[in-house]
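Enquirer: here is a sequence together with a model predicted from it:
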Amino acid sequence: MKVLISGANGLIGSELSRQLRSEGHTAIHLVRHPVNGPDQIFWDPMASKFDPAAIEGIDAVVNLAGATTGKIPWTRRYMTELIDSRINSTKLLVDAINGAKNPPKVLISGSASGVYGDQGDKWLDETSPKGDGFLADLAHRWEQEAEKASCRVVLVRTTMVMSKKLGALGKLLPLIKLGIGGALGSGKQWWAWISLEDEVRAIKHLIETESASGPYNLTAPEPATCEQIIRELGRQLHRPTFLKVPAFAMRLLIGIAADELLLCSQKMTSHRLQESGFEFKHPTLVQSVGYVIS
């Protein structure tokens, strides 16, 4: 296959490219710097610069572009960037797909668990309603833009991606390694999670599964709370995890991002993904943490 990837230099995009190339596929990166090889195509979504001819002959488009939500605190200006970087890039790709004489067979477009908002202990599947909050509104708009494409569209609702390169664990893992980590807030909030390897394997599976369309939760089948995840990291690293961070302190330090990213609870199911034939390599928390710290 020839797969066009936006956000190809990010955590997920770079691993997707590696896996595709290792299997003999062609991964083509959309880049915002001067092109320096046949596997790169220039674009500038903020300026609506993209040659629509680049979409011709592509089998699949994987849209992962978007400013990181991990840059905190979120200022008003950065929240606007979070929106524009996703909506503008998706619109540009969709317009190119819809205008192509030989369009791609599928668009795999990024979304996020944030679409559900804070839902406590409720099980969340792909039919669960949109939640409240900034990230819920953003993910919903992102999905709506992708669904305008004339090809098969798959919306990958990504959760916390656990990686050897830290990824969504961000600054948490180094603190645990130092023995000064602990649960955030009450620690009882559900954190949906998936290993980087399974995240990318799921994206490839959804590209190749012609019956797959619409939203899919990209989350491991075993649910876990914030406290359980941090405790397991500490156990496998042989470090204590007793130092809890109070919710009020997090809100003072990082503002709205505390509630939207770290204190909200999302207990997501992977049933739809598994029913499509996908098998996890790291289905349990113990296995995924072992993958991260190995």
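Expert: Right, received. Where do you want to start?
Enquirer: only C-alpha atoms from now on, for both contacts and neighbour counts.
Expert: Noted.
Enquirer: surely Met1 is in contact with Arg21?
Expert: No - using CA atoms under 8 Å, Met1 makes no contact with Arg21, being 9.9 Å away.
Enquirer: the closest residue to Arg239 other than its chain neighbours - how many residues pack around it?
Expert: Of all residues not flanking Arg239 in the chain, Gly179 sits nearest, at 5.2 Å (CA to CA, 6 or more residues apart in numbering). A count of neighbours around Gly179, defined by other CA atoms under 10 Å, yields 17.
Enquirer: secondary structure class for Gly179?
Expert: Secondary structure state of Gly179, per DSSP: H, G, I helix; E, B strand; the rest coil, is coil.
Enquirer: so who does it touch?
Expert: Gly179 sits next to Gly234, Arg239, Pro240, Thr241 when contact means CA atoms under 8 Å, 6 or more residues apart in numbering.
Enquirer: more crowded one of Met1 and Arg21?
Expert: Using other CA under 10 Å, the more surrounded residue of Met1 and Arg21 is Met1, with 16 against 13.
Enquirer: okay, now the one to match up with it:
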Amino acid sequence: MRIVLAGASGFLGTRLVSRLRADGHDIVQLVRRPARDPAEVTWSPSSGQLDPAALAGVDAVINLAGAGVGDKRWTDGYKALIRSSRVDSTSTLATTIAGLPATDRPAVLLNASAVGWYGDTGDQPVEENAPAGEGFLADVARVWEAATGPAESAGVRVVRLRTGLPLHHAGGLLKPQLLPFRLGLGGKLGSGRQWVPWIALEDWLRAMTFLLGRDDIAGPVNVVGPAPVTNAVFGKALGAAVHRPAVMPIPAFALHVALGEFATEALRSSRVLPGVLTQAGFDYRYPDLPGALRAALADGP
């Protein structure tokens, strides 16, 4: 397949590019700087600029673009960037796709979203048919997903990837926690009762290739593991994986001091289940947390 990918320089994007190329796919990356070779195309999502020829005749488009949610403290300006970086990239791709002749449109758009769509679910398990929740990230996810509308209206299969927390030592959920846990300073966050929607990075990558090839799957898909756990259980499992105790809880007030408004989102409970993937018969390589953690810590760069 010839696939155009936005957000290829991020933690997930770089690994997905490597996997897809290893599988024999032809990958074109959208970049904001001047293109360096034929495998790159320059675009400007903030101004809605993308040459339609970049998407004409390709088989699929994957959009993972967006500023990191936990990369910086949440000022009003950074919250605006979190929102605009997602909505602008999605809108630019969807409108460009819709503007192509029907015979030139890609068959599928896999567009990133997040389990933040559901807000705080408490102990209630939710699948893809659950409504949007409340809070900043839920509001972002709502407009983010809505921005795919033009492509969907044009008849393109659109999959909205409500991704959980991929596990890998080099990024995502694990990277900032590894040092304190290896020093024996890890533990639960806040009460520890909030649910964590983790997924092994390997299973996230395999889910992407699975969804590319499943013409019968469209709409929201929860890209999470089949067995979410509470934060307290996650902390104990991570401590066991690095052979250290996990008995140093971080109280909620300390998180608010350290993280500001983002702490409220970090303490939300997301008991999200992969309804669509399970029904479609997706085969998880790491369905349980201990196995996923062992793979995450042993994996290469």
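Expert: Noted; the coordinates are in hand. It should be emphasised that the depicted structure is a prediction, and the values quoted were computed from it without experimental measurement.
Enquirer: before we move on, back to that, closest to Ala258 of the first structure among the contacts of Gly179 of the first structure?
Expert: The nearest member of the contacts of Gly179 of the first structure to Ala258 of the first structure, counting by CA to CA, is Thr241 at 19.7 Å.
Enquirer: and the closest one, that's in a strand?
Expert: No - under three-state DSSP, Thr241 of the first structure falls outside any strand and is assigned coil.
Enquirer: count the neighbours of the closest residue to Arg285 of the second structure other than its chain neighbours for me.
Expert: Distances taken as CA to CA, 6+ apart place Asp203 nearest to Arg285 of the second structure, at 6.3 Å, with adjacent residues excluded. Other residues lying near Asp203 of the second structure total 23 when counted by other CA under 10 Å.
Enquirer: give me the element Asp203 of the second structure is part of.
Expert: helix 201-213 (DSSP states H and E).
Enquirer: how about that helix, which residues of the first structure does it hit?
Expert: Using TM-score structural alignment, helix 201-213 of the second structure corresponds to residues 196-208 of the first structure.
Enquirer: buried ones in that stretch, by neighbour count?
Expert: Neighbour-count burial for stretch 196-208 of the first structure, counted by 16 or more other CA atoms under 10 Å, picks out Leu196, Glu197, Asp198, Glu199, Val200, Arg201, Ala202, Ile203, Lys204, His205, Leu206, Ile207.
Enquirer: let me see the contact set for the counterpart of Gln228 of the first structure in the second structure.
Expert: Matched by TM-score structural alignment, Gln228 of the first structure corresponds to Val233 in the second structure. Contact partners of Val233 of the second structure, counting by CA under 8 Å, 6+ apart, are Gly192.
Enquirer: superposed on the first structure, what's the mean shift for the helix or strand where Val233 of the second structure lies?
Expert: Assigned by DSSP H and E, Val233 of the second structure belongs to helix 231-241. Superposing on the first structure and averaging over aligned pairs (mean CA distance after the TM-score superposition for the first structure), helix 231-241 of the second structure comes out at 1.1 Å.
Enquirer: following the chain onward from that helix, which element is next?
Expert: In the C-terminal direction, the helix or strand that comes right after helix 231-241 of the second structure (DSSP H and E) is helix 252-259.
Enquirer: what lies in contact with whichever helix or strand comes after that following helix?
Expert: Heading C-terminal from helix 252-259 of the second structure, the first helix or strand you meet, by DSSP H and E, is helix 262-266. Under the contact criterion CA under 8 Å, 6+ apart, helix 262-266 of the second structure has outside partners Gly70, Arg73, Trp74, Gly135, Leu137, Ala252, Leu255, His256.
Enquirer: now the strands for the stretch 1-150 of the second structure?
Expert: All strands of the stretch 1-150 of the second structure, identified by DSSP state E, counting those that start in this stretch, fall at 2-6, 26-31, 40-42, 60-63, 108-114.
Enquirer: and the last one, what other elements does it pack with?
Expert: To tie it back to what came earlier, the one meant is strand 108-114 of the second structure. Contact here means 3 or more CA pairs under 8 Å, 6 or more residues apart in numbering; DSSP states H and E; on that basis strand 108-114 of the second structure packs against strand 60-63, helix 136-146, strand 157-163.
Enquirer: could you give the separation of the shortest one from the chain centroid?
Expert: Right, the one you point to is strand 60-63 of the second structure. In this view, strand 60-63 of the second structure has its centroid 14 Å away from the chain centroid, taken as CA atoms, centre = their mean, to the nearest Å.
Enquirer: give me the mean distance between that strand and the first structure.
Expert: Compared with the first structure after the fit, strand 60-63 of the second structure shows a mean deviation of 0.5 Å (mean CA distance after the TM-score superposition for the first structure).
Enquirer: tell me which element Pro174 of the first structure is part of?
Expert: Element membership for Pro174 of the first structure, per DSSP H and E: helix 172-177.
Enquirer: that helix vs the second structure, average offset?
Expert: Helix 172-177 of the first structure, aligned to the second structure and superposed, deviates on average by 1.1 Å (mean CA distance after the TM-score superposition for the first structure).
Enquirer: what residues in the second structure pair up with that helix?
Expert: The aligned range for helix 172-177 of the first structure is 177-182, by TM-score structural alignment.
Enquirer: same check, this time on stretch 134-145 of the first structure
Expert: Mapping stretch 134-145 of the first structure onto the second structure (TM-score structural alignment) gives residues 136-147.
Enquirer: contact partners for the residue nearest to Ser91 of the second structure when sequence neighbours are not counted?
Expert: Among residues not flanking Ser91 of the second structure along the chain, Ala147 sits closest, at 5.0 Å (CA to CA, 6+ apart). Neighbouring residues of Ala147 of the second structure by CA under 8 Å, 6+ apart: Val87, Thr90, Ser91, Ala94.
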